[in-house]
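# for reference, the sequence and a predicted model appear below.
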Amino acid sequence: MALCVSAIPRIIYISKKKKLLDQPDSDRKIHKEVIPNLGGIGIFLGFSVISSLLINSAEFTQWNYVLAASLILFLTGIKDDLINVNPSKKLIAQITASMIVVMLADFRLEHLHGFFGIYEMPYWLSVLLTVVGCTFISNAFNLIDGIDGLAGSIAVICTFFLGLAFATTHNYSPAIISFALMGAIIGFLRFNYQPARIFMGDSGSLVIGFVIAVLSVVLTQKVKHFEGNVLFHSPRGVLLGALSLLFIPVFDTFRVFGTRLMKGRSPFQADRTHLHHYLLDLGYSHMKTVIILSLCSLVIIGITFFIQDYPVNVSLCVIILSACALFTLLFFMRKSRMNLPVENKSKKNKLIL
């Protein structure tokens, strides 16, 4: 956190001096002023330096692969933030990074503990599912990075619970990685909450999503001992907990992609249909939107801890139904507001704010 807090003002200064700024050049972009978008540099600096200094390399021998894969995404994100990268090239970089941790570090989903009736998987399916999952989650965090403080706040929740889960199961090196990333993001958020002085950019969101995805895989497959653990009672509970941590970005991305496909459009065509856009349309500020979605994430995580001992597919259905109920409420609130006469909308906005 201290490294990131000390680095960000210098990044802002250099970005403004060299005019490395994010231009509000489309209807989808919410900000109206030019703002630096290289906050990912500070996040990557804090996360990588502290993790490299403190983890036990003898205990966590795969750290070099995680760092190398993260560096690929960091450099890809920097290039995209500065001059834009073709989406296909960005996807290739994400798949390459995922392949490094899956093939070389051997971090992969080997067992689904009965989810959808699937238990131990063959090697090829394990590799395929993990690569697709890491790539998808990396993109999911990139997609929810649409308003000040949202992606960072969700990521802080994820890394806090991941670090806690690792620490309570005596896996201290992955716990250090989780807390180092959390600290770096907290340091960045000091400058990113509305009114934002800097954005994390793709160099931040891609790395954050990827590292959280990798840590989730490590948690679900490498943690074996649960005796006396206050958080998780079984491998099945760990897998359910990891899904709940990632549920808001994953649910939002699935929903948006599905909506676009049903309308006959490309799933990668940008629009204003994300959850945070719905809340903004209801008249909430950036800060209130972040708080609402963060609370929704905490509610889903809390529900998961209480139902982790139920049959696995029953637990998954409860989580999905809870998220769908929250979204349905939000959808009809937005729809009713959009149908109001103009004079009533302004009154309702004043009431909400």
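Okay, I see it.
# CA atoms for contacts and neighbours, from now on please.
OK.
# please name the nearest non-neighbouring residue to L164.
In space, and not counting its chain neighbours, L164 is closest to A175: 7.0 Å by Cα to Cα, 6 or more residues apart in numbering.
# contact partners for that neighbour?
A175 makes contacts with 162-167, as judged by Cα atoms under 8 Å, 6 or more residues apart in numbering.
# between those residues, which sits nearest I212?
Each of those was scored against I212 by Cα to Cα, and L162 proved nearest at 8.4 Å.
# so how far is H31 from that closest one?
32 Å (Cα to Cα, to the nearest Å).
# who's more crowded, the two?
L162 (24 against 18; other Cα atoms under 10 Å).
# by contact count, what packs against the host helix or strand of the more buried one?
L162 belongs to helix 150-168 when assigned by DSSP states H and E. Under the contact criterion of 3 or more Cα pairs under 8 Å, 6 or more residues apart in numbering; DSSP states H and E, helix 150-168 touches helix 123-144, helix 172-189, helix 201-222, helix 235-245, helix 286-307.
# which stretch among these comes nearest V156?
Going by Cα to Cα, the one of those nearest V156 is helix 172-189, 5.3 Å.
# tilt between the helix holding L162 and helix 172-189?
Helix 150-168 runs at 160 degrees relative to helix 172-189, counting by axes from the mean of the first three to the mean of the last three Cα atoms, to 10 degrees.
# give me the contacts around helix 150-168.
So helix 150-168 is contacted by 141-142, 144-145, 172, 174-179, 181-182, 185-186, 189, 205, 208-209, 212, 215-216, 219, 223, 229, 231-232, 245-246, 290, 294, 297-298 (Cα under 8 Å, 6+ apart).
# that helix to helix 201-222, inter-axis angle?
Going by the same axes, to 10 degrees, helix 150-168 makes 30 degrees with helix 201-222.
# what residues sit buried inside helix 150-168?
Within helix 150-168, the residues scored as buried using 16 or more other Cα atoms under 10 Å are 150-168.
# just stretch 222-237 next, same as before
Buried residues in stretch 222-237, defined by neighbour count with 16+ other Cα under 10 Å: 223, 231-237.
# in JSON lines, list the residues you listed along with distance to E59.
Formatted as JSON lines, the buried residues of stretch 222-237 follow (distance: Cα to Cα, whole Å):
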{"residue": "V223", "distance to E59": "14"}
{"residue": "L231", "distance to E59": "23"}
{"residue": "F232", "distance to E59": "22"}
{"residue": "H233", "distance to E59": "24"}
{"residue": "S234", "distance to E59": "23"}
{"residue": "P235", "distance to E59": "21"}
{"residue": "R236", "distance to E59": "24"}
{"residue": "G237", "distance to E59": "24"}
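# from those, which single one is nearest M1?
Nearest member of the buried residues of stretch 222-237 to M1, counting by Cα to Cα, is L231, at 25.8 Å.
# so what's the most centrally placed residue in the chain up against?
Taking Cα atoms, centre = their mean, the centroid of the chain lies closest to F141, which sits 3.7 Å from it. F141 makes contact with 151, 205-206, 208-209, 249 under the criterion Cα under 8 Å, 6+ apart.
# next, the one to line up against it:
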Amino acid sequence: MNYPIIHAIASLVLSIAATAYLVPNIIRIVRFKKLMDNPNERSSHSSATPSLGGMAFFIVLIISLYFNHTFDTYGVATSFYPALTILFFLGLKDDLVVLAPSTKVAGQTIASLFILMNPKFEINSFHGFFGINHIDHWLGIGLGLFIMLAIINAFNLIDGIDGLASSIGIVAFSGFAVVFFFAGRHFFGLTSLVMVGILTGFLFFNLSAKNKIFMGDTGSMLIGFMVGVMSIRFLSLDIASLSKLPFNAFDVPIILVSFIIIPLFDTARVFTIRVLNGKNPFSADRNHLHHILIDSFRISHRKASFCIASVNIACVLIFSVLLKLTNTYVAFTIILLFCALALLFLYRIKQVVIKRRTISRSTIKKHREKFTHQKDSNDQTRRLLASKWLFPK
């Protein structure tokens, strides 16, 4: 047992150090080649900022898989290499020349299938959750693909302000690391720790005022993909592994949701609003949770990311306590009630933002009309004085 612990500490520390070394070099290259992320009307930054920070994620993760392969007792690491390579080039191209949503989804589907076709990632049971004890092979692959695509795009969409995707990713991968080490799946526990280290090392630069860099779609899709991989592996654990966990097997779906509730909740909410308004679900707007917090309370990116990540941590703790104190169905009902209250709260403060903007626009319009009226009056006075001076009676 001592050997995995030492390996875990080394994986975490070295991944932080490797990311901290690579990111400044990427910043210099991006600035030299002028591959900057220029602000637009929806951007949260006001000046051109280096992007492509996700390149460091890919490099460190691929190297870590080589060193951690001794713990890969089922040989699943081979599924990672083609999948991560596809996602890397897909994200890189999207950062340099924007891709259509359909192209991104097609690439994400191919990458996900490299994982899902491995038998160790097959979801064949929910172990009694809502009475589901058996899932057909192809239905399990379809369900796994839906989960993968949902999580990848959820993390892609929440990457809208500094530190948010990284913070939520750290919370999720920390939870997965604990679960997999308890279950005796050290390869996935170590890989989760590597992702925690990568995101921690990147966070220092993402929140920096002088040496800032964005992860770009290269990074956000890789985070979402790895969270999706860990989610599928969590759901596909066998009974022997689940028996080692400090909770019941049929509680796994709720524990999983608690790890990633913020991106799932926000994406489902935003997609629903866009569809109800007759818009494309992938169209851009400022209805995301982080936008509402910033627009309503006028707080910084750091504070907004910290608040949202804290809520995610609180959800993990609250859901865990609920499962200990009540049964699964009562806990699930309370969670749905919590989500409903959250939707109501966000609707209320969104209305406040809209009202504030309406008042602000009305005030600006009044000032503009007053200024125009004063200017017209002054011009009329000048013309009258000039006429009296040029043509005296």
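Yes, it's here. The structure presented is a predicted model; accordingly, all values stated were derived computationally and were not measured.
# TM between them?
The TM-score (TM-score structural alignment, normalised by the length of the first structure) is 0.91; 341 aligned residues with a Cα RMSD of 2.1 Å.
# ok, the equivalent of the residue nearest to L164 of the first structure over in the second structure to A177 of the second structure distance?
Counting by TM-score structural alignment, A175 of the first structure lines up with G189 in the second structure. From G189 of the second structure across to A177 of the second structure, the span is 4 Å (Cα to Cα).
# same thing with H137 of the second structure?
From H137 of the second structure to A177 of the second structure the distance is 27 Å (Cα to Cα).
# same check on S362 of the second structure?
52 Å.
# what's the local residue count around G149 of the first structure?
G149 of the first structure has 28 nearby residues by other Cα under 10 Å.
# test my guess that it contacts L189.
Yes - counting by Cα atoms under 8 Å, G149 of the first structure touches L189, with 6.2 Å between them.
# contacting residues for I261 of the second structure?
I261 of the second structure sits in contact with 312, 315, where contact means Cα under 8 Å, 6+ apart.
# that one -> the first structure?
I261 of the second structure maps onto F247 in the first structure, by TM-score structural alignment.
# now S102 of the second structure
Residue correspondence, TM-score structural alignment: S102 of the second structure in this structure matches S88 in the first structure.
# quick one: map Y13 of the first structure onto the second structure.
By TM-score structural alignment, Y13 of the first structure lines up with R28.
# tell me how far that match lies from K34 of the second structure.
Taking Cα to Cα, one finds R28 of the second structure at 10 Å from K34 of the second structure.
# now do the shared contacts for these two.
Shared contacts of R28 of the second structure and K34 (Cα under 8 Å, 6+ apart): none.
# tally of neighbours for the match of S102 of the second structure?
With other Cα under 10 Å as criterion, S88 of the first structure counts 9.
# cool, the one 3 residues further on as well?
As a burial measure, L91 of the first structure scores 17 neighbours (other Cα under 10 Å).
# same thing with Y74 of the second structure?
Y74 of the second structure: 12 neighbours (other Cα under 10 Å).
# what's the counterpart of D376 of the second structure in the first structure?
So, by TM-score structural alignment, D376 of the second structure is left unmatched.
# so D376 of the second structure, which state does it fall into?
Per DSSP: H, G, I helix; E, B strand; the rest coil, the secondary structure class of D376 of the second structure is helix.
# and for it, the neighbour number?
12.
# with L343 of the second structure instead?
Residues near L343 of the second structure, counting by other Cα under 10 Å: 14.
# likewise for D80 of the first structure?
17.
# how close does the residue lying closest to it once chain neighbours are set aside get to I83 of the first structure?
Leaving aside its chain neighbours, D80 of the first structure sits nearest to D202 (6.9 Å; criterion: Cα to Cα, 6+ apart). To I83 of the first structure, D202 of the first structure is 12 Å away according to Cα to Cα.
# same question for G77 of the first structure.
Counting by Cα to Cα - G77 of the first structure and I83 of the first structure are separated by 10 Å.
# compare those two (neighbour count), which wins?
G77 (26 against 9).
# give the equivalent position in the second structure for that one.
Match for G77 of the first structure (TM-score structural alignment): G91.
# hmm, D217 and its match touching each other?
Yes - applying Cα under 8 Å, one finds G91 of the second structure in contact with D217, separated by 4.9 Å.
# contacting residues around A83 of the second structure?
Contacts of A83 of the second structure by Cα under 8 Å, 6+ apart are 110-112, 114-115.
# conserved subset of those in the first structure?
Shared with the first structure under both residues aligned by TM-score structural alignment, their matches' Cα atoms under 8 Å, the contacts from those are 110-112, 114-115.
# so which of those is the closest to G75 of the second structure?
Within these, the smallest distance to G75 of the second structure is 11.8 Å, found for I115 (Cα to Cα).
# after superposition, how close is the helix holding L162 of the first structure to the second structure?
Mean deviation of helix 150-168 of the first structure relative to the second structure after superposition (mean Cα distance after the TM-score superposition for the first structure): 0.6 Å.
# burial of A2 of the first structure, as a residue count?
12.
# what lines up with it in the second structure?
By TM-score structural alignment, A2 of the first structure lines up with A17.
# ok, now which ones touch its match?
Applying Cα under 8 Å, 6+ apart, the residues near A17 of the second structure are G201.
# do A77 of the second structure as well
Contacts of A77 of the second structure (Cα under 8 Å, 6+ apart): 65, 69.
# look up how far I63 of the second structure lies from it.
Noted for A77 of the second structure: a distance of 12 Å to I63 of the second structure, by Cα to Cα.
# same check on L145 of the second structure?
26 Å.
# same thing with S11 of the second structure?
Taking Cα to Cα, one finds S11 of the second structure at 11 Å from I63 of the second structure.
# tell me which of the two has more neighbours.
Counted by other Cα under 10 Å, S11 of the second structure and I63 do not tie: S11 has more neighbours, with 23 against 11.
# check contacts around the more buried one.
64, 190, 193-194, 197.
# before we move on, what about A68 of the first structure?
Contacts for A68 of the first structure were tallied using Cα under 8 Å, 6+ apart; they are A97.
# so it: helix, strand or coil?
helix.
# what lines up with it in the second structure?
Mapped onto the second structure by TM-score structural alignment, A68 of the first structure lines up with P82.
# check contacts around K90 of the first structure.
Counting by Cα under 8 Å, 6+ apart, K90 of the first structure makes contact with T76.
# wait, V34 of the first structure touches L21, no?
Yes - if you go by Cα under 8 Å, V34 of the first structure and L21 touch, sitting 5.8 Å apart.
# who has more neighbours out of the two?
When V34 of the first structure and L21 are compared for neighbours, L21 comes out ahead with 20 against 16, by other Cα under 10 Å.
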